[in-house]
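Participant: dropping the sequence and predicted coords here.
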Amino acid sequence: MQHIPYGRQDITQADVDAVLTVLQSDFLTQGPKVPAFEHAVASYCGTKHALAVNSATSALHIACLALDLGPGDWLWTSPITFVATANCALYCGAKVDFVDIDFRTYNLCPQALERKLEQAEREGKLPKVVVPIHLCGQPCDMKAIHSLAVRYGFKIIEDASHAIGGRYKGKPIGNCEYSDITVFSFHPVKIITTAEGGMALTNSAELASKMSLFRSHGITRDPAQMTHKTDGPWYYQQIELGYNYRMTELQGALGVSQMERLDAYVTRRHQLARRYDELLAKLPVTTPWQHPDSYSGLHLYPIRLQLDKITKGHRQVFESLREQGIGVNLHYIPVHSQPFYQRMGFKSADFPQAQAYYREAISLPMFATLTDVQQDAVIRILAEVLE
């Protein structure tokens, strides 16, 4: 029986050769390849600054630190995300709250955000940072969220871990037109990979400088940032408490190579999504709705089961698909329903749209090297299971 995973990296001989060249070079950690990767991503997105790190979680953390998030502050995000999006606030000693999702896009709902902001203003609990997640690669309504940021004074970090290669209102996701910082992920199942890795992008030289410090122990070799004249060419100063979040040269080389195929990957994902849309049209499932302002990176293709039209339950369908070699997944378990967050006082019923999504969602296989034959097998087996 074949196994079709929900996601899979595509490593070509060009990628292998790029990494091998680094292995045979003088630099394995801090050399020319990481800056080359940063330049490639910044150029692609039309952003002034890009800082590569060892994971998107690290990118979220240094983004929060650069925005001075700390004790007494609030970060708001969507409950439908991986836990790292919320955890980054707790790393900084801040508090977390959530905003329910839009029932069509599954992204943070701007109307729900506005209602929550109005109440928070009355209570004196406005957020310092809001983190919209571009779930599955589809961008949030960033213009609406940005207008609320202007009105209520919060900063914006776009969690675009799923979304490199996508576009919003015709412009590349990551250009930071409507945000302070954008974060990408290069985990193996993402659109392009550096094995592990992430990146933070910004148009602010000040934020870029802060994030550069935080990713490397808070250390600088820039005389302009030092407290006194340098002692010599060997000299550095630690001026902040930072972390070892650097990306390796091996990862940077892989990223540069993968970037050359980014558009081709996203184009193929759109072809697959159109086939899914057509082939699933007569089945009792809801296919992903795409906002006309968006061109999704299509990291994921989640369907929602129309449970009132089938005899099996959500878990039965999920397990039946896996038993037959279809490596489906569920993105995500609502963060506020995790035991760690429930101990903070959150209840599962707090965000009803997120809970409704969780009860029905299944992510079908979606990756650039998925063949039409494999996709046909996914559809056939899903149809049999739903019968």
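Facilitator: Sure thing, it's come through.
Participant: every contact and neighbour count from this point should use C-alpha atoms.
Facilitator: Will do.
Participant: is it true that Thr29 touches Met247?
Facilitator: Yes - Thr29 is within contact range of Met247, at 7.3 Å (criterion: CA atoms under 8 Å).
Participant: those two: who's more crowded?
Facilitator: Met247 (23 against 16; other CA atoms under 10 Å).
Participant: distance of that one from Glu196?
Facilitator: Summarising the geometry, the distance separating Met247 from Glu196, computed by CA to CA, to the nearest Å, is 9 Å.
Participant: how about Ala264?
Facilitator: In terms of CA to CA, Ala264 sits 21 Å off from Glu196.
Participant: identify the contacts common to Met247 and Glu196.
Facilitator: Contact criterion CA atoms under 8 Å, 6 or more residues apart in numbering; residues bridging Met247 and Glu196 by contacting each: Asn54.
Participant: which residues of the chain fall in helices?
Facilitator: 13-23, 33-45, 56-66, 84-91, 110-123, 142-152, 205-214, 249-259, 262-279, 314-323, 339-342, 352-360, 372-386 (DSSP state H).
Participant: quick one: closest of those to Ser294.
Facilitator: Using CA to CA as the criterion, the shortest distance between Ser294 and these is 10.5 Å, found for helix 142-152.
Participant: got the contact list for that closest one?
Facilitator: Contacts of helix 142-152 (CA under 8 Å, 6+ apart): Pro110, Glu114, Leu117, Leu126, Lys155, Ile156, Tyr178, Ser179.
Participant: comparison target below:
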Amino acid sequence: MIPYGRQDISQADIDAVVETLQSDFLTQGPAVERFEKALTDYCGAAFGVAANSATSALHIACLALGLGPGDLLWTSPITFVASANCGLYCGADVDFVDIDPETFNLSPVALERKLEAAHAAGRLPKVIVPVHMTGQSCDMAAIAALARRYGVRVIEDASHAIGGRYRDAPIGNCAFSDITVFSFHPVKIVTTAEGGAAMTNDPALAERMRLFRSHGVTRDERLMTRPADGPWYYQQIELGYNYRMTDLQAALGVSQMNRVDDYVARRHAIADRYDALLSGLPVKPPLRRTDGRSALHLYVIRLAAETLAAPGHRAVFEGLRARGVGVNLHYIPVHTQPYYEARGFAPGDFPEAEAYYAAAISLPMFPTLGEADQVRVVDALKEALAV
């Protein structure tokens, strides 16, 4: 079975982890700081706060921005559930903004309409979480302009997008947001096995995210309510969490960051080949915007209307898997999940997201995918399409 995604682990990665295993620190040591520096050096943000997952990073980002009960977070319905759940973890309410059908990203046009209505109703969101779906940046300049107009904070969910660029600058530099979050899950662009990070240019936000990452505990006397009793002293000044990244994960991440540009270049070569192989088939390849460079975490095709009628979306998907191609579907619209339906959402609320879901299939995309396997993928697709 050709998987839809796969990590690439080199001998240098293995050596880096082994070196850390043989060091004095397996966690809370210097490798985490080295990884955070690798991220800030690459992205151009002032601060990086590593965490044990992107979900944790989203949570501490929301907490740092003061999201809480009575507040509202908006995000895209086409994302993994974590992009919405992070608001619920803080006691806030969650709503969604429909997608642009060409890019699969949160639509600035839909966002503007919804913000106008929310302003009139006196119920604006406190935080917007645009998701860089498949690794392609949202139109962050437009989103940031709207956020400034209405006094809304912005967290970029760039879980798919490290190595991507927007307006000739690295995604993660936070030029158009308060905080940007990355994921380092094994199928992402670079991996720490499990892990995430939150990038920001605001020192106060970085300080708060570090506090929430580790139990709300500090050894920094500047933050304490009274003088320290001695060099052993610490204080808990917030209700925090154990969201720390280990040094083993960070060591892997430092090594992987040495290849991030190579990984993205390889993904673009694979995407270019897919574009050529799929020419003439009743599918629509993903749009790549001209104002940026996608990290191409995913290569998502959409089936044409005639294919959806027959043989049908499910039949094509199952036909590919039956032929040894491990396709996937990213994502089921969050508002149609039973948990969110119980909170008042219903099918039909976000029609563009639902139309996307009815036609989308993620083809295998990872840097070690060979040309012969790409041909096999497309041949299997032709058979499943019965063309």
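Facilitator: That came through fine. Source: prediction; values computed, not measured.
Participant: where does the TM-score land?
Facilitator: These two chains, once laid on top of each other, score a TM-score of 0.99 by TM-score structural alignment, normalised by the length of the first structure; 385 aligned residues with a CA RMSD of 0.7 Å.
Participant: quick one on the thing from earlier: compare Ala264 and Glu196 of the first structure (neighbour count), which wins?
Facilitator: Glu196 (18 against 13).
Participant: state the distance from the equivalent of the more buried one over in the second structure to Leu363 of the second structure.
Facilitator: Residue correspondence, TM-score structural alignment: Glu196 of the first structure in this structure matches Glu194 in the second structure. According to CA to CA, Glu194 of the second structure stands 23 Å off from Leu363 of the second structure.
Participant: same thing with Ile78 of the second structure?
Facilitator: The gap separating Ile78 of the second structure from Leu363 of the second structure is 17 Å, by CA to CA.
Participant: got it, and Gln374 of the second structure?
Facilitator: If you go by CA to CA, the gap between Gln374 of the second structure and Leu363 of the second structure works out to 9 Å.
Participant: more crowded one of the two?
Facilitator: Between Gln374 of the second structure and Leu363, Leu363 has the larger neighbour count (other CA under 10 Å), namely 26 against 21.
Participant: pretty sure that one is touching His297, no?
Facilitator: No - the pair Leu363 of the second structure and His297 fails to qualify as a contact (CA under 8 Å) at a distance of 10.8 Å.
Participant: now do the end-to-end distance for stretch 125-138 of the first structure.
Facilitator: 29 Å.
Participant: which residue range of the second structure does stretch 37-49 of the first structure align onto?
Facilitator: Mapped onto the second structure with TM-score structural alignment as the criterion, stretch 37-49 of the first structure occupies residues 35-47.
Participant: how far off centre is the matching stretch?
Facilitator: Computed by CA atoms, centre = their mean, to the nearest Å, the separation of stretch 35-47 of the second structure from the middle of its chain amounts to 17 Å.
Participant: could you pull out the strands in the stretch 151-300 of the second structure for me?
Facilitator: With strands called from DSSP state E, counting those that start in this stretch, the stretch 151-300 of the second structure shows them at 153-157, 165-166, 169-170, 179-183, 196-200, 217-218, 235-236, 283-284, 292-293, 299-303.
Participant: which of those sits most buried?
Facilitator: Using mean count of other CA atoms under 10 Å, the stretch among the strands of the stretch 151-300 of the second structure with the greatest mean number of neighbours is strand 179-183 (a mean of 31).
Participant: what does stretch 89-100 of the first structure correspond to over in the second structure?
Facilitator: Using TM-score structural alignment, the partner range for stretch 89-100 of the first structure is residues 87-98.
Participant: which residues sit against the matching stretch?
Facilitator: By CA under 8 Å, 6+ apart, the list of residues contacting stretch 87-98 of the second structure reads 59, 62-63, 67-77, 84, 106-107, 110-111, 114, 335, 350-353.
Participant: what are the buried residues along it?
Facilitator: The neighbour-count check on stretch 87-98 of the second structure (16 or more other CA atoms under 10 Å) flags Gly87, Leu88, Tyr89, Cys90, Ala92, Asp93, Val94, Asp95, Phe96, Val97, Asp98 as buried.
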